[in-house]
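A.B. asks: Turn this into a model:
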Amino acid sequence: MFIAADYPFLDVLWTMLIFFAWIIWFWLLITVFADVFRRHDTSGFAKVLWIIFVIVLPFLGVFIYLIVNHDGMTQRSMNEAQTQRAQMDDYVRSVAGSGGAAAEIERAKGLLDSGAITQAEFDAIKAKALAAS
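C.D. replies: You can find the predicted model right below:
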């Protein structure tokens, strides 16, 4: 006996639609709450009013917040992304250092070609650079 025989295909589609709408609704709530708390241009009183409005009249509150503050939400999200990117770039630059063993060998090769160091010194620098990496 099949369990799915009592659950028609359109009911499955309707259940999936309701489930995804529920997920999207919670995503919207979290997005609105995060934006309310991220804002620096409003007072604490205004934030409390928005939170109460969204809790008391959830659909109306979220939709009105999205309509009224959509430009600000976009700008704050872009600023946050740019700040995170700048922090990541700074971190990568600080960790990357001077280019590693290949850059050190390349500099030593330039010195060897210019005659500033001998072949033995170049070999010693190369061995040291390769040992460090």
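A.B. asks: CA only for contacts and neighbour counts going forward, please
C.D. replies: Noted.
A.B. asks: Val92 in helix, strand or coil?
C.D. replies: Using DSSP: H, G, I helix; E, B strand; the rest coil, the structure places Val92 in helix.
A.B. asks: since we're on it, how many residues are nearby?
C.D. replies: Look at Val92: counted by other Cα atoms under 10 Å, it has 11 neighbours.
A.B. asks: For Phe33, which non-adjacent residue is closest in space?
C.D. replies: Of all residues not flanking Phe33 in the chain, Ile51 sits nearest, at 7.3 Å (Cα to Cα, 6 or more residues apart in numbering).
A.B. asks: What are the buried residues along stretch 66-80?
C.D. replies: Residues of stretch 66-80 classed as buried by neighbour count (16 or more other Cα atoms under 10 Å): 66, 73, 76.
A.B. asks: quick one more, to check against the first:
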Amino acid sequence: MNYPFLGAFVTLLWFCLFAVWMGLLFVVVSDIFRSHDLSGWGKAGWVVGTIVFPLVGVLCYMVLRGDGMSERSAEDRKQRATHYQGFSPSAVHSRAVADEVAKLAELRKQGEITQAEYEREKSRILA
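C.D. replies: Sure, this is the predicted structure:
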């Protein structure tokens, strides 16, 4: 195998730099589309600028509009959290537990299970 260690290191370094660059480009383009204060033509201009002149376009975007990137990101995170708040597993689990306890209470009321069985099953469900 005719591949020196330094060559492997340089290849790995370029690969890592490319991955970081793609991540940065993804963040910038997603922020362009998330921005509500840009018009459609403004968004198109920034996207074309970042594609045609990648290094200059991304650096200009971060210098000129970088201060609002964190605000837009925090606003988007907060909006997503409010959307998913009703789908938390704890809310679903507590409803299921309450339904099971209600069924047990109904069975005890009808006389199909004893008080001791009711307490034992209730403690099992609540644990």
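A.B. asks: and the gap between the residue nearest to Phe33 of the first structure and Arg76 of the first structure?
C.D. replies: Going from Ile51 of the first structure to Arg76 of the first structure by Cα to Cα, to the nearest Å gives 18 Å.
A.B. asks: Map the residue nearest to Phe33 of the first structure across to the second structure for me.
C.D. replies: Residue pairing (TM-score structural alignment): Ile51 of the first structure is matched to Val47 of the second structure.
A.B. asks: for Ile24 of the first structure, same thing?
C.D. replies: Match for Ile24 of the first structure (TM-score structural alignment): Val20.
A.B. asks: Name the SS class of its match, please.
C.D. replies: Quick answer, by three-state DSSP: Val20 of the second structure is helix.
A.B. asks: Count the neighbours of it for me.
C.D. replies: For Val20 of the second structure, using other Cα under 10 Å, the count is 12.
A.B. asks: Same check on the one 5 residues further on?
C.D. replies: By other Cα under 10 Å, the residues close to Leu25 of the second structure number 18.
A.B. asks: got it, and Gly57 of the second structure?
C.D. replies: The number of residues packed near Gly57 of the second structure is 20, by other Cα under 10 Å.
A.B. asks: Fine by me, we can end here.
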